[in-house]
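S.K.: structure for the following, please:
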Amino acid sequence: MAASAADAAAAAPRAIAKLPEHVVNRIAAGEIIQRPSNALKELIENALDAGATSIRITVKDGGLKLLQIQDNGSGIRKDDLPILCERFTTSKIKAFEDLSSLGTYGFRGEALASISHVAHLIVTTKTRDETCAWKAAYADGDMVPVKSGSKDSAPVPCAGNDGTVLAVEDLFYNTPQRLKALRSAADEYARILQVVIAYSIHNAGVAMSCKKASAGSSNATADVNTTVGASTLDNIGATYGEPVKSQLFEVAADSAEPRVKLRAWCSGTNYQGKKGRYLFFINNRYVDCSPLKRALEAFYSNFLAKGTHPFVYLSLELDPNKVDPNVHPTKKEVGFEDETEIVELVCERLADVLASQGDSRSFKVQVPPRPSSTTTPTTSTARKPAGSSSSKPSKVAPNKLVRTDAQSQTLDGLFPTIPSASKLRKATTTSGATAHRSARVRIAQSECALTSVKQLRKEVLEARHQGLEDVVKNHIFVGVADYATSQSAIQHGTKLYLANHAVFAEELFYQLGLRQFGRFSRVRLKPAHNVRKLLHLAVDKASANGAREGKTSWSSDKIVEHVYTSLFDARAMLDEYFAFGISDDGALESLPLVLPGYQPDILKLPLFLLRLGAHVDWQAEKPCFDGFLRELAFFHSPAPSPDLPTPNPESQAQAKHAVEHILWPTMRQYLVPSDKLIEDKAVVLVTKLEHLYRTFERC
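M.R.: The predicted structure follows:
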């Protein structure tokens, strides 16, 4: 009986209670102020909004004990001090609609309020009209007495210069979990320096300094120190050194459509940074921009040696009406329209400048020392010291050795010649990557709750062939053996295989499409193509080749209309899940970007559309998704089409280069080979070293 009563009590719904205001405010503060560098970013932006030309920052214990920022801006009026740290108090906006034309950094009125809920905040400020400065202290959004023991929370007069000094003390003192989750003081200080460095570079003309609070001394050396008269390039050199500064060149553009102003300093082809540095500003806000970073990484991979990365400082000024600065609690990211077109513009402009800078390049080459004539022979009979832990490696038979030579790499493989700007533009895709480079790309798997998609992904894993996967993951590319039949020679261990790279690539593109379901990047077609006209081209081509003989009595117009209706009726789903865009007037506006840096043969587009109508089951969810992705993979397959003209030698060379430098490296990363590839004889063992030795022995 007692157990039943307990069970009933446990099953009873709990009452909903309103959280106390101080709990709500502390939770909200944890979203805005995640670490000292977040707080500093907000304070720097407030100082810049106040028109400061000098900003001095002092830090103690990584900003946890003290984070002080002093500026010479306009200051804060005494009458505004009582509500300074209340939530949603701001001078930047008056109505929600003001967000569409925002020209300031701060606007929500949450930064100082949030800081006051997780730290002790002291503000000293003076406007140019005041005869003295005023000091106020805050806790949990309210003014508190400045002097201990006092009960008067009103601001107190004091000496001070024009501007504002904000001292944040004991950050996260009342949120011990957050305090424990932070890194060391040194690491937090490094994050603070990164914020200061970024804003000092972007705001040339504003003197900025940042230093650690030195016990017993006010003359600690500043780790960042820029002057009013310094240029953007001067500030980069002051922070990262003259060697970096000397390798940078300016990139600028002013586009009317999309409306964007670009200003950047980027490294050239001789730059050999071991770590990539990307400083992005959008409408003067220091932000992360993953699409832009991925595009630039892929772009530079065409020109930089393996293991080296670029330096990029880039500022974009966009139409405020097309920017949403309120998508992230810490304003770390912003949302903006025309993202694809803007990223493409950046890469195109960078390609133009890079091509003009590519006349001379230098390379660092390590030459292994030649063995001297006095070197002890490897067959020395000298006795090893007794008790030595080193042992002679077991001898491997010559016919078991895998022949590798670390010096056999060519410069063409590591440093391809920079093409002309026009070729770079032509090869640049929406992601900004060019079409010929052996580069690792990161393609994250999208989160999808659809049962059908989960089942399709599970089926890919269940069909895995372990032995073939080992071959693909650890192969060495030998070359395209036969372009016409799509045969590539690859080596694995002592074995040489012929693999049908078109069949392998088709499976790769299917899996990449499934991997990115619902989160494809978009390739814009300019101009958009009329879907009916494309279908007519495909049907007429099929009729000319006799492909329809005896298969259907439908006329060409009826086939076209049937396929067009199927695609048009499904266009909302196609656009949402596959970035396959059809306009209201029946024009194909966009296609999904399946693999950054790789472009399918656009001449296969009419056939792709026709096959969508013939081979996709539009009535059932799982077959529909599977069928569409299979046809998308067929469209991207590098197999030459027998219905199309034979590519010229230059096109063939480009296709072979893409097979070697894009498709096989991506297969090594992402392909899960299936048993079907073995059954279809898409890979065949040609020979192995042991067999070759037997042949030579007979000779």
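S.K.: please make it C-alpha for all contacts and neighbour counts, starting now.
M.R.: Fine.
S.K.: mind listing what's buried along the helix or strand containing Glu297?
M.R.: Glu297 belongs to helix 290-300 when assigned by DSSP states H and E. Judged by neighbour count (16 or more other CA atoms under 10 Å), helix 290-300 contains these buried residues: Leu292, Lys293, Arg294, Ala295, Leu296, Glu297, Ala298, Phe299, Tyr300.
S.K.: cool, and stretch 352-361?
M.R.: Asp352, Val353, Leu354, Ala355, Gly358.
S.K.: and for stretch 255-273?
M.R.: By neighbour count with 16+ other CA under 10 Å, stretch 255-273 contains the buried residues 260-273.
S.K.: what's the answer for stretch 208-226, then?
M.R.: Met208, Ser209, Cys210, Lys211, Lys212, Ala213, Ala222, Val224, Asn225, Thr226.
S.K.: picking up where we left off before, who does the helix holding Glu297 touch, helix- and strand-wise?
M.R.: helix 339-356 (3 or more CA pairs under 8 Å, 6 or more residues apart in numbering; DSSP states H and E).
S.K.: what's downstream of the helix it packs on, the next helix or strand?
M.R.: Where DSSP H and E defines the elements, the next helix or strand beyond helix 339-356 is helix 411-414.
S.K.: centre of the chain to that next one, how far?
M.R.: Centre-to-centre, helix 411-414 and its host chain are 26 Å apart (CA atoms, centre = their mean, to the nearest Å).
S.K.: please provide the structure for the following sequence as well, for comparison with the first:
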Amino acid sequence: MAEEQDVKHEPLPIRRLQESLINRIAAGEIIHRPASALKELLENCLDAGATSIRVTVKDGGMKLLQIQDNGCGIRKADLPILAERFTTSKLSTFSDLSRIRTYGFRGEALASISHVARLSVVTKTKTETCAWRAHYLDGALVEPKPGQTAEPKPCAGNDGTTIVIEDLFYNTPTRLSALRSASDEYSRILDVITKYAVHNPKVAFSCKKVGSPSPDLTTPSSSEVKQAIRLLYGHSIAKDLLHATIEDKNKNKSRDEDDAETRESWTAEAHYTNANYQSKKMVFLLFINHRLVESSRMKRALEAAYSGVLPKGASPFIYLSLQINPRDVDVNVHPTKKEVHFLNEDEITNQISDSLQKSLASQSQSRVFEYQTLLTGGIAEHEQSTSKKRKGKERARDEEDVDDTAPPPNVSAPPKKTLSQYKVRTSLQDRTLDSMFPVVNPTHIDARPGSSSAKGKSMNASTSKLRDIQESECYLTSVKTLRQKAAKGKHKQLSEILENHTFVGIVDLDKCLSVIQHSTKLYLVNHGALAEELFYQLGLRQFGDFSRLKLQPPPPLRRLIEIAVEQEETISESRLTKPQIVDRIVETVLARREMLAEYFSFSITPTGLIESLPLLLRDYTPNLDKLPSFLMRLGPQVDWNSETECFESFLRELAYFYVPGPLCSSPATAAAVGTDEDAQEKAERWQIQHVVFPSARRYLAAPKTLLDRDVVQIASLPELYKVFERC
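M.R.: Predicted coordinates:
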């Protein structure tokens, strides 16, 4: 046993680690996650004098992290050693550390990244005629593809530098598995960019995901700190911000004259919220000599300054920029430069804390309490300033001395009661008009192809989900013009009503009248006109990429047009006979057979059999009793001679065919249908409520023409209360 213990305690030999292992260990100290790599590169961009920085991210920065700036760029001669450790343009001697004024100085950022990711650089200086592209791995230049040289390659590019990091931590699976989700890592990236954007308001920042059409964060150049805070953190913080410039008070108070002359002063600029702003979590942005750092001691001191003006559990927003002589700051105490040490830290912290506390104490004598009377947004009309309630609100808002009425800071105020006339029904589970009457579940209605009652195999409201309809790609100028016309004609107020409405019920199915609610108002809507405009815009949206509604067996085109012509009374006034009219319409439609199939999925065989119709909504089947009339109208109502007018008039006729309408066109047909009429009517009501109105909420750009007589306000809850108050 003694011999075994001696073996166990025998000293192991000390070996020199391999260079690649040394570099990978050092990289792990500096690059913790995508956000830390981004922080290093942002600092390099700012050191290069960039005024515009663009960041592109994929999978939270783990697959791709690209940073593009318009700074001074990197010389081609410096590219071979760019990613080697301790290569920098910021230092030359050790004494330079005592007066460092830049973000980076050790030359470890790019080197560390190249050891844990695939790194490529595209850079161009103002004096060079082209940009240069270089690829790095483990700190050295590598060939981009097998068989090519590792030397930098000339390429097109703008002034500045673009750094691309791919497959971060691909060779350190433990670090990769320790990262959180892509969305969480992306949030950390946005947080880093937000903080630097606040401190550098003269620099334009933007950040977006790969494939996203618009950036998730963007700031303009040439702004101020307060404007940047308003843009990035919101108006609720910006409107309660206070500003203070704090200077060293003890510089000229030293007893020793020599010490007073040599003592370096400091200044601090602070933007902080007053007593009216309260948050659950403190937001503290600390920059020392323009470097984003953390200081738990300073954070606790500033929190204590708010303890007397904020209730328990509430926290402020503070942005603090501290300027200290570089000789008094040691920036090389943390691998990621996350923390710094500086002389007289306690004294500086106390002076800043005392200054903020005095400012807050003077501001807390006048506090503003805001409250909201409407639970949800809406288009609320402005009430007259002479109303008693408004006057009461203004008095409460303008009061300066609230010591007798306001609760103490550590006691939360009771919630404001919302009056009944301003309560808004927002739950779709509330009762509708139809729910007040017994309704049979319309899930077993005849869904045979070609049947006029075909409404789909299952129409249960709890299981039906509208599918997303993507806009098709179309390069025809005529279609683009029609789409722009529809978008330009959108009425903002009416569109907001339809996008946020609650369906109440169908008032009259034959007259196409329904009732919807928006905010505290009721509107009577002609759902037929609404559906016609909706289906027209859906036709434009899917131009050239329609789904097909197959007809089995395919009905003959001529026979359907003959049926419609026989029932048309105005044809007797024409100089042509009914057979001549049928021949002309059939000839016109068959001559455009290929165009109808290509653009609208409207398939007609050479022998005149209709195989399929364009399907505008997958969950909606039109009333096929209207098919003969639709085919007949294609002859005289569509302008086949002009491309734009042809597409517009055809889509209008197709939309008119899709409009919900009476299932039985005549009393004789209604009698023949018999007991199925009630089931068919319930099916149509179901489609209007669960398909037409939800689709209008998502896709309809409501035009102003609907306001003329198709959408009418019939009741307002506050106005009704005024009526009953008089009774």
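S.K.: that older thread, farthest-separated two in the buried residues of stretch 208-226 of structure 1?
M.R.: Pairwise distances across the buried residues of stretch 208-226 of structure 1 peak at 18.4 Å for Ala213 and Thr226 (criterion: CA to CA).
S.K.: what are the boundaries of the strands in the stretch 401-550 of structure 1?
M.R.: With strands called from DSSP state E, counting those that start in this stretch, the stretch 401-550 of structure 1 shows them at 476-482, 487-492, 495-500, 521-530.
S.K.: contacts for the third one?
M.R.: Meaning strand 495-500 of structure 1. 485-491, 682-689 (CA atoms under 8 Å, 6 or more residues apart in numbering).
S.K.: at the geometric centre of structure 1, which residue do we find?
M.R.: Centroid-nearest residue in structure 1: Ser290, 3.3 Å away (criterion: CA atoms, centre = their mean).
S.K.: counterpart of it in structure 2?
M.R.: Here Ser290 of structure 1 is matched to Ser296 in structure 2, going by TM-score structural alignment.
S.K.: ok, now how distant is that match from Lys90 of structure 2?
M.R.: 29 Å (CA to CA, to the nearest Å).
S.K.: again with Val712 of structure 2
M.R.: From Val712 of structure 2 across to Lys90 of structure 2, the span is 70 Å (CA to CA).
S.K.: same thing with Leu17 of structure 2?
M.R.: In terms of CA to CA, Leu17 of structure 2 sits 29 Å off from Lys90 of structure 2.
S.K.: more neighbours: which of the two?
M.R.: Comparing Leu17 of structure 2 with Lys90 by other CA atoms under 10 Å, the one with more neighbours is Lys90, at 17 against 9.
S.K.: contacting residues around the more buried one?
M.R.: Contacts of Lys90 of structure 2 (CA under 8 Å, 6+ apart): Ile100, Thr102, Gly104, Phe105, Arg106.
S.K.: one step back: going by distance to His636 of structure 1, which of the buried residues of stretch 255-273 of structure 1 wins?
M.R.: Closest approach between the buried residues of stretch 255-273 of structure 1 and His636 of structure 1, by CA to CA: Thr269, at 31.0 Å.
S.K.: show me what that closest one lines up with in structure 2.
M.R.: Match for Thr269 of structure 1 (TM-score structural alignment): Ala275.
S.K.: and Gln357 of structure 1, by the same measure?
M.R.: Gln357 of structure 1 maps onto Gln363 in structure 2, by TM-score structural alignment.
S.K.: I'd like the distance between the closest residue to Cys207 of structure 2 other than its chain neighbours and Asp248 of structure 2.
M.R.: Excluding the flanking residues, the one nearest Cys207 of structure 2 by CA to CA, 6 or more residues apart in numbering is Val55, at 4.6 Å. Distance, Val55 of structure 2 to Asp248 of structure 2, by CA to CA: 38 Å.
S.K.: do the same with Ala671 of structure 2
M.R.: From Ala671 of structure 2 to Asp248 of structure 2 the distance is 96 Å (CA to CA).
S.K.: I figured Leu285 of structure 2 hits Leu302, correct?
M.R.: No: between Leu285 of structure 2 and Leu302 there is no contact under CA atoms under 8 Å: 11.8 Å.
S.K.: show me the buried residues of stretch 255-273 of structure 1 that map onto strands.
M.R.: Val260, Lys261, Leu262, Arg263, Ala264, Trp265, Cys266, Ser267 (DSSP state E).
S.K.: can you put the strands of the stretch 401-550 of structure 1 in CSV and add mean neighbour count and distance to Glu650 of structure 1?
M.R.: Shown next, in CSV, are the strands of the stretch 401-550 of structure 1 (neighbours: other CA atoms under 10 Å; distance: least, CA to CA, whole Å):
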stretch, mean neighbour count, distance to Glu650 of structure 1
strand 476-482, 16, 15
strand 487-492, 21, 19
strand 495-500, 20, 22
strand 521-530, 16, 24
